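>>> quick one: sequence and predicted model below, then my questions.
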Amino acid sequence: MIYLDSAATVPMRKEAIDAYVETANNAFGNTQSLHDAGSLAADYLASCKKLWGQFLNVRQDGIYFTGNASEANQLAIRSLLKGRPEHYRSIVSTQLEHASVLSVLHELEREGYEITYVPVDCFGRVDLDAYERLVDEETALVVMQLVNSEMGAVQPVEQCTKIALQFGVPLHSDIVQGFGKLPVDIGLWGVASAVCSAHKVGGPKGVGIAYLDPSVHWESVYEGTTHQNGFRAGTIDVPAIVSATIAAKHAVMEQPESYEHARKLQCYLIEQLPAGVIVTGDIKSKSPFIQGLVLPHVEGQWMMLACNRAQIAISTGTACKIGYGEAMSAMLAMGTESDTAKKFIRISFTKHTSSNELDAFIHVLNENQSTQKNRLPI
């Protein structure tokens, strides 16, 4: 199968699989145990935290591991809010956030928080002037993703963090679609918390990575939890964390080369697309790894099924949102009409994606566009 859905997940790297097997054999102990087997597992965990600190340019004692990035987002947001003064009940975010973030924001709204969404332009970029007007001394938290998972819009997280810090407001950033693909320097940006996902960079599913700045006050969501300084309950999966760390190491090393490859594929795709197909987002500033396309004559679901019949994997939006009625939330936030949003599809690249694979996709696109156009009533 031609796989053009890497924003949803990618295959595990061989190095990550080998690391998992080796660690599962050698460091199977519980990191909380006081005997040598537990100490060995704890040493492996400490090494992983040190490496993630280097990847993100942050203190290693701020690194935590969860069951996935969705859980990491929810825990980080709630942990930071619990550490804020109770009378601060205002949260500033965007409607382009990942489903895991939007769901916790909806929960918080029901709990009495006021959620204000910063407007975005037709390319999905936040309005910085509006953002500046929305953040003040009473803001509890800002939540701002780095890269949108549907059209690849890149938000000015560093600028937004600096504005928030003028008022002493922490900023949480979901950097899942950016880490390993774009240059990321969490320490320089000054965010209070950030979240990565192992399976987006060739690691195992079931590992999320959270960073919480140790200088920022936060409180545990789980009362009485001793694991990971109280951030998350449960025995730590050391083999999966080692596997995730090895995958991340390779992704970071390959990042400049991978980015340039994706940029060339983006240019090639745009040159080959049939007339009438619209590429969403600002080509000059968006992530080249994610291509949101709006079709003139075919609904996204139709095209996805047509591609699947041709053994080509694409999507109609973020996998975590499908089935929850929010797959087009980003498009609607950008001012796209709902009927047009239904014609949205997404393809996404890795360093292994080739122009020949794009040719096969474009052939199916051309075939189905022509068929549907001819069926339209005159």
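It's in.

>>> CA only for contacts and neighbour counts going forward, please
Fine.

>>> what helices and strands are in contact with the longest helix along the chain?
Ordering each helix of the chain by length in residues (DSSP state H) puts helix 238-272 first. Under the contact definition 3 or more CA pairs under 8 Å, 6 or more residues apart in numbering; DSSP states H and E, helix 238-272 sits against helix 14-26, helix 36-56, helix 355-375.

>>> output the contacting helices and strands for the last one.
Using 3+ CA pairs under 8 Å, 6+ apart as the contact criterion, the neighbours of helix 355-375 among helices and strands are helix 238-272, helix 300-309.

>>> in it, what counts as buried?
357-358, 360-365, 368-369 (16 or more other CA atoms under 10 Å).

>>> quick one, helices of this structure?
14-26, 36-56, 69-82, 99-110, 128-134, 157-165, 186-189, 238-272, 300-309, 329-333, 338-341, 355-375.

>>> which residues are contacting the last one?
The reference is to helix 355-375. 2, 265, 268-269, 272-274, 296-298, 303, 306-307, 310, 312 (CA atoms under 8 Å, 6 or more residues apart in numbering).

>>> put this next to the first one:
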Amino acid sequence: MDHAATTPVRKEVLDEMMPYFSEYYGNPSSIYYLSNFSKIAIDKARERVAKTINAEKNEIYFTGGGTEADNWAIKGIASKLRDKGNHIITSKIEHHAILHTCEYLEKNGFEVTYLNVDEYGMISLDELERSIKDNTILISIMFANNEIGTIEPIKEIGSIARKHNVIFHTDAVQAVGSLPIDVKDMNIDLLSMSAHKLYGPKGVGALYVRKGIKIDSLIHGGAQEKNKRAGTENVPGIVGLGKAIELAYSELEENTAKLVELRDYMIKNIQNRIPEVRLNGHPTKRLPGNVNICFRYIEGESLLLSLDMYKIEASSGSACTSGSLDPSHVLLAIGLPHEIAHGSLRLSLGIKNTKEEVDFVIDKLVTIVDRLRQMSPLYEKNQEGK
């Protein structure tokens, strides 16, 4: 129940990757026969990735993951366009790969506007347009939020950016493989993705850079990726990303229908069987498998530990901040007070989850929440006041 954190590598993906570990192990930068297998495999993966988002093959650059792609997009544009301006616009609910990169740039002479979001986690298009200044060089808004699942109005954001001649980047790590994406129709200039969120391997991702967009390199060294991203290519990983994204989009309609049905079933039954719960994120414009709920009067950490005893894997937010005791910055941004935000639970469904598993989780949640509330002084005080 934590597929937003990562997904298992599909057998079809692993099978296609395996030959490139030991049989076709040549360095793609070498000129001899063995290396041609690696070059051809990378080229095929680039075509697969490009096709699924309606990009051109030469607009896809492979990276070490979504975080690198995000860093490269923001730092690369900031460096390239520093003479033109130093203002960047993002939102308060971005992944830390975006927020921490922007904070780094703020320490180095850049100005960043962090847009507010409404109670559902949606940015205001009017506020976005009002925030654009003469020195604005980049807008970076995530496609879909990794915690609460809200899908942002990407096409409209892209239109505003294009109208004002500002580059638009979207962190689509949670969206790629789960939502239809057309970079041309949506006016997207740069887009980040990661293989391990769509049943591919960890440690590989990609950055789409629209033809004509100039961007400085993040990693320097060799001439790989058209002199833009140095380092010997992770050939098996790149092959895995290509296969995983092809599978995801060939099955998109079928998988989306299944996940939406399971998601809505889970939300409805949790709300019906457990009092004083709050659904976080947009009720309909949300990722197909995302369920994010706050339970009043209990701590999310206790809830996770109790679920783990039943071998139910879940999270209270982003896996990248699982060591933090602070409430989610996303939940605080949508207006939740600390005491409620602390009781959050994110359940993210995958393509292999079943209705029986969902029922099992709901049953255990009913028992666990009731037990934890009986131990809560806040709950006891609330009951006495009724």
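Structure received. Worth saying up front: this structure is predicted, and the values here are computed from it rather than measured.

>>> what's the TM-score for these two chains?
The pair, once superposed, lands on a TM-score of 0.95 when counted by TM-score structural alignment, normalised by the length of the first structure; 375 aligned residues with a CA RMSD of 1.5 Å.

>>> related to what we said a few turns ago, tell me the most buried of the helices and strands packed on helix 355-375 of the first structure?
Greatest average neighbour count among those goes to helix 238-272 (a mean of 20), per mean count of other CA atoms under 10 Å.

>>> trace residue 29 of the second structure over to the first structure, please.
Structural alignment (TM-score structural alignment) places residue 29 of the second structure against residue 32 in the first structure.

>>> and the residue lying closest to its match once chain neighbours are set aside, how many neighbours does it have?
Leaving aside its chain neighbours, residue 32 of the first structure sits nearest to residue 38 (6.3 Å; criterion: CA to CA, 6 or more residues apart in numbering). Residue 38 of the first structure has 17 neighbouring residues, counting by other CA atoms under 10 Å.

>>> residue 38 of the first structure contacts residue 30, correct?
Yes. Using CA atoms under 8 Å, residue 38 of the first structure is in contact with residue 30, at 4.9 Å.

>>> how many other residues sit next to the nearest residue to residue 277 of the first structure once chain neighbours are set aside?
Nearest residue to residue 277 of the first structure in three dimensions, chain neighbours excluded: residue 295, at 4.9 Å (CA to CA, 6+ apart). With neighbours defined by other CA under 10 Å, the count for residue 295 of the first structure comes to 23.

>>> how much space separates residue 295 of the first structure from residue 281 of the first structure?
Here the criterion is CA to CA, to the nearest Å. By it, residue 295 of the first structure lies 15 Å from residue 281 of the first structure.

>>> check residue 269 of the first structure too.
From residue 269 of the first structure to residue 281 of the first structure the distance is 14 Å (CA to CA).

>>> same check on residue 118 of the first structure?
17 Å.

>>> kindly report the same for residue 101 of the first structure.
Look at residue 101 of the first structure and residue 281 of the first structure: by CA to CA, they are 21 Å apart.

>>> and stretch 201-216 of the second structure, end to end?
27 Å.

>>> buried stuff in that stretch?
201-210, 215-216.

>>> what's the closest of these to residue 108 of the second structure?
residue 216 (16.4 Å; CA to CA).

>>> alignment lookup: residue 293 of the second structure to the first structure.
Under TM-score structural alignment, residue 293 of the second structure pairs with residue 293 in the first structure.

>>> can you pull the contacts of its match?
277-280, 344-346.

>>> go ahead and flag the most central residue of the first structure.
Nearest residue to the geometric centre of the first structure (CA atoms, centre = their mean): residue 176, 2.8 Å.

>>> counterpart of that one in the second structure?
Per TM-score structural alignment, residue 176 of the first structure is aligned with residue 173.

>>> pull the number of nearby residues for the closest residue to that match other than its chain neighbours.
Among residues not flanking residue 173 of the second structure along the chain, residue 193 sits closest, at 4.3 Å (CA to CA, 6+ apart). Counted with other CA under 10 Å, residues neighbouring residue 193 of the second structure total 30.

>>> and residue 70 of the second structure, by the same measure?
30.

>>> so what does it match up with in the first structure?
Aligned partner of residue 70 of the second structure by TM-score structural alignment: residue 73.

>>> can you check residue 137 of the second structure too?
By TM-score structural alignment, residue 137 of the second structure lines up with residue 140.

>>> do you know how far its match is from residue 86 of the first structure?
9 Å.

>>> who has more neighbours out of those two?
residue 140 (26 against 9).

>>> which residue sits closest to the aligned partner of residue 217 of the first structure in the second structure, ignoring its sequence neighbours?
Aligned by TM-score structural alignment, residue 217 of the first structure pairs with residue 214 of the second structure. What sits nearest to residue 214 of the second structure in space, not counting adjacent residues and going by CA to CA, 6+ apart, is residue 80, at 7.0 Å.

>>> contacting residues around the residue in the first structure that that neighbour lines up against?
By TM-score structural alignment, residue 80 of the second structure lines up with residue 83 in the first structure. Listed by CA under 8 Å, 6+ apart, the contact set of residue 83 of the first structure reads 217-219.

>>> let me see the contact set for the residue lying closest to residue 181 of the first structure once chain neighbours are set aside.
Nearest non-adjacent residue to residue 181 of the first structure, counting by CA to CA, 6+ apart: residue 255, 5.3 Å away. Counting by CA under 8 Å, 6+ apart, residue 255 of the first structure touches 180-183.
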